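Asks: I would like the atomic coordinates for the input below:
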Amino acid sequence: MDQNQETCVVMVPFIAQGHLNQLIHLSRLIAAYNLPVHFVCAASNTRQAKLRVHCWDPLSASNIQFHEFPIPSFSNDPPEPNATLRFPNHLMPSFTAIMHLREPFLKLISDLSTKMKRIVIVHDYLMSSIVQDYVSVPNAEVYMFQSCSAFTAFWYHWEETQTLKLDHETELMRTKIPTLEGCFSNEFIELLNSEDSCFKNISSGTLYDTSKVFEAKYLELLKHEEVTSGTTKNWAIGPFNPVTMIHHKSSGNEYVKLFDWLDKQEPNSVIYVSFGTTVTLTDEEVREIAAGLEESGHKFIWVVREADKADIFYGDGGRRVELPEGYEERVESSGVGVVLRGWAPQLEILKHPSTGGFVSHCGWNSCMEGITMGVPIATWPMHSDQPRNATLIKEVLGTGIDAREWGRRDEKVAAAMVAEAVRRLMASEEGCLVRKKAAELGVAVRQSVEEGGVMRKELDEFIDHITRQ
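Replies: As a prediction, the model looks like this:
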């Protein structure tokens, strides 16, 4: 095919880790169709995305080109563990700085437009203001990526419009939806509102990192919300993350030791505990979780790390999360557990047959990875879309239990609460039922990516649409 007849895809991610991760995985899926992909971001965030992506090497994909544009300097303050609001407001200076990509983005797509028949822009919802000038490029079209579940996206939109009449089942679910109180900072809400105003009338459709296997109802409901301003087209092409390991287990002595330990455990006997990249625990919470995990009587892997700073490569590592004296050595020597201090190979841990549960903050990446690998989740939401993702896991899918209810977020964490949640998930009749549902759903989702599966059909349809003659 003549170069001037080709389609290229320009990926524009938001810079929070959970957003970066999804669109770098989507880049791999689209590049597999022999389409050139241009990944547009700030230099340090592109480096972050490539460093942390699981189970494949971004440098091995010759048709993914990374564009690392400079942005203004910004403050790189550490997270505040004792903040009354869990939302990572210390990242806001970087969220503001990334908005300076508007001009270099336009220059890039203008240059590409002279070489390609069609420029397909896939942008994070939170980058709407960056891509709005695409209208000046006649052969460019834009698609919005929604980084949360279809369930969460629907309720956000419905609460704004309340025009769609809900059926009985959905009306009952509405009574279980957590409010947005405590989810976002005022500064971030201003950013959301600003991006929402830029988003109006610009999109040709919406992409979701989810699956019709378990969110068909809410994807259909979203069409009635006219989220993309007059078009009802959406594509559910998740999971974006690999469902089989694309290369061998992560290297390094710590990881070799970790998987040697996991290999020795009984199937479904280990609970994995991780609160993501934006959560900072207080010293008291760390002590109580540590005690609770020991008291539970179950084997565990616990990722103990400070929340990301805005630039993870700048300055020292910040506050070291302190565990009770001798704790790490004691649980390791007794074989009870493993404490990970660095970046954890989460997909590989969740895929391992010894992993039988996941205590999670319910960020959408973690939810999708847990769902994909068939692992039940003890939900512990902290901010943003996490409370509503937790509701999806527990109330709609039936693949999780509460570790800490969102409505009790202001109560002190107690070791007994942690131990009880672990026991419920790992050893109770309720936990067995949840695990069975999670395993069955995991099989269905993994099958959906195979030839003829519902995810593969959605992805094929999207590719056919953007490469149409």
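Asks: switch to C-alpha atoms for all contacts and neighbour counts from now on
Replies: OK.
Asks: so what's residue 414 closest to, chain neighbours aside?
Replies: residue 288 (5.5 Å; C-alpha to C-alpha, 6 or more residues apart in numbering).
Asks: tell me which other helices or strands the helix or strand hosting that neighbour touches.
Replies: Using DSSP states H and E, residue 288 falls within helix 283-296. With contacts taken as 3 or more C-alpha pairs under 8 Å, 6 or more residues apart in numbering; DSSP states H and E, helix 283-296 sits against helix 415-427.
Asks: quick one: contacts of the helix it packs on?
Replies: Applying C-alpha atoms under 8 Å, 6 or more residues apart in numbering, the external contacts of helix 415-427 come out as 269, 271, 288-298, 356-357, 376-378, 400-404, 430-432, 434-435.
Asks: which positions in that helix come out as buried?
Replies: By neighbour count on 16 or more other C-alpha atoms under 10 Å, the buried set for helix 415-427 is 415, 416, 417, 418, 419, 420, 421, 422, 423, 424, 425, 426.
Asks: could I get these as CSV with distance to residue 302?
Replies: Below are the buried residues of helix 415-427 laid out as CSV (distance: C-alpha to C-alpha, whole Å):
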residue, distance to residue 302
415, 15
416, 17
417, 16
418, 13
419, 14
420, 17
421, 15
422, 13
423, 16
424, 18
425, 16
426, 15
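Asks: go ahead and confirm residue 347 touches residue 369.
Replies: Yes - if you go by C-alpha atoms under 8 Å, residue 347 and residue 369 touch, sitting 6.5 Å apart.
Asks: which residues does the most centrally placed residue in the chain contact?
Replies: The residue lying closest to the centre of the chain (C-alpha atoms, centre = their mean) is residue 365, at 2.4 Å. Contact analysis of residue 365 by C-alpha under 8 Å, 6+ apart lists 18, 21, 22.
Asks: run this one through as well so I can compare:
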Amino acid sequence: MARYLGNSSHSDPGLTFLDGALNEYGASSVLYISFGSMFFPPPEHLSVLVEAILALEKPTPFLMTTPGAHGHFPEYLEDKIKQSRLGILVSWVDQQSVLSHPATGWMLSHCGAGGTFQALSQGVPIIAWPFAVDQPQHALWVTDVLDAGFYLIQNRTSLAATLKASRGGPAGLRIIGTQQAIRMELDNVLRQAQGFVGAKKRANAQRAGRAIWQYIEPDGKAWNELERLRMYSHEGISTGYLNIVAMQAMV
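Replies: Reported below is the predicted structural model:
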């Protein structure tokens, strides 16, 4: 797996924060939170998330990216995060550098294809908070197939909140969707992430990461399949498709 190289030299606030967290809290201590540029939780859900992190018995530093044009981050939450001295908000990060940094222990993500692949390629387990399109499928693959993360469901809204989650067995798992239910689920998941269950899921994520690098290296399975497709296409192919092929090859 690729590794974070060198000190950030204070040129990037996110990486500087990670350097400090590594010195103060140790390796794999930071929760990295990113929902991409198109999706973001509503303010009331963000409030529950931040409060759950700050209430953990074991202090957990966290790095969170702010929303793009499609979301709003409440000012009072910004103030709460600053006052906590445990978290930092940034408008943009070099995600691959963050995920390869030794301080990063978990990623809380909407499970877009790019972020999911990048996290697993660095052996970082995922707390899945999907919204729509292909994100629930990626979340299901990470949590149920690879056992490399947790899947949050009490945060579902609109039509999804009226259905039962199949992961609860034949009868389904009831989605309550209240702030109290979201908080209870977050408390449970965050505590497990810090303990034995979380360590097991991190080991599975690291195993997936090793497999990804084997697949995408020259003469790896994904590399060879793309080479074969390029030969048939006579036009070449974007290496971006390597992500999809490698992810599918691990299942």
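Asks: need the buried ones from the contacts of residue 365 of structure 1 selected in ChimeraX.
Replies: Command for ChimeraX, covering only those of the contacts of residue 365 of structure 1 found buried under the criterion 16+ other C-alpha under 10 Å:
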select :18,21,22
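Asks: tell me which residue of structure 2 lines up with the residue nearest to residue 414 of structure 1.
Replies: With TM-score structural alignment as the criterion, residue 288 of structure 1 lines up with residue 48 in structure 2.
Asks: how many residues are close by its match?
Replies: 17 (other C-alpha atoms under 10 Å).
Asks: ditto for residue 231 of structure 2
Replies: By other C-alpha under 10 Å, the residues close to residue 231 of structure 2 number 12.
Asks: is it within a helix or a strand, and which one?
Replies: Assigned by DSSP H and E, residue 231 of structure 2 belongs to helix 221-233.
Asks: now residue 10 of structure 1
Replies: strand 7-12.
Asks: one step back: hmm, who's touching the helix holding residue 231 of structure 2?
Replies: With C-alpha under 8 Å, 6+ apart, helix 221-233 of structure 2 has contacts from 214, 215, 216, 217, 218, 236, 237, 242, 245, 246, 249.
Asks: list the contacts of the last one.
Replies: Read it as residue 249 of structure 2. Counting by C-alpha under 8 Å, 6+ apart, residue 249 of structure 2 touches 215, 221, 222.
Asks: the stretch 351-469 of structure 1: strands as residue ranges?
Replies: Assigned by DSSP state E, counting those that start in this stretch, the stretch 351-469 of structure 1 shows strands spanning 355-360, 377-379, 400-402.
Asks: how far apart are the first one and its match in structure 2?
Replies: Using mean C-alpha distance after the TM-score superposition for structure 1, strand 355-360 of structure 1 ends up 1.3 Å from its aligned counterpart in structure 2, as a mean over the superposed pairs.
Asks: and the longest helix along structure 1, which residues are buried?
Replies: The longest helix of structure 1 (DSSP state H) is helix 429-448. Using 16+ other C-alpha under 10 Å as the test for burial, helix 429-448 of structure 1 gives 431, 433-439, 441-442, 444-448.
Asks: cool, stretch 37-46 of structure 1 as well?
Replies: Quick answer for stretch 37-46 of structure 1 (16+ other C-alpha under 10 Å): 37, 38, 39, 40, 41, 42, 44, 45, 46.
Asks: re the thing from before, make a markdown table from the strands of the stretch 351-469 of structure 1 and add distance to residue 261 of structure 1 and mean neighbour count to it.
Replies: Below are the strands of the stretch 351-469 of structure 1 laid out as a markdown table (distance: least, C-alpha to C-alpha, whole Å; neighbours: other C-alpha atoms under 10 Å):
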| stretch | distance to residue 261 of structure 1 | mean neighbour count |
| --- | --- | --- |
| strand 355-360 | 12 | 26 |
| strand 377-379 | 22 | 31 |
| strand 400-402 | 26 | 24 |
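Asks: adding distance to residue 250 of structure 1 as columns, could you present these in JSON lines?
Replies: Shown next, in JSON lines, are these (distance: least, C-alpha to C-alpha, whole Å):
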{"stretch": "strand 355-360", "distance to residue 250 of structure 1": "17"}
{"stretch": "strand 377-379", "distance to residue 250 of structure 1": "24"}
{"stretch": "strand 400-402", "distance to residue 250 of structure 1": "28"}
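Asks: can you tell which of the ones you listed is closest to residue 284 of structure 1?
Replies: strand 355-360 (18.2 Å; C-alpha to C-alpha).
Asks: what span of structure 2 is the closest one aligned with?
Replies: Strand 355-360 of structure 1 maps onto residues 104-109 of structure 2, going by TM-score structural alignment.
Asks: ok, residue 409 of structure 1 to residue 379 of structure 1 distance?
Replies: 12 Å (C-alpha to C-alpha, to the nearest Å).
Asks: next one: residue 128 of structure 1
Replies: Residue 128 of structure 1 sits 31 Å away from residue 379 of structure 1, going by C-alpha to C-alpha.
Asks: what of residue 278 of structure 1?
Replies: 16 Å.
Asks: what of residue 28 of structure 1?
Replies: 29 Å.
Asks: ok but residue 31 of structure 2 is inside a helix, no?
Replies: No - per DSSP: H, G, I helix; E, B strand; the rest coil, residue 31 of structure 2 lies outside any helix segment and is strand.
Asks: quick one, what contacts the counterpart of it in structure 1?
Replies: Correspondence of residue 31 of structure 2 to structure 1, assessed by TM-score structural alignment: residue 271. Contact analysis of residue 271 of structure 1 by C-alpha under 8 Å, 6+ apart lists 298, 299, 300, 301, 355, 356, 357, 358, 359, 422, 426.
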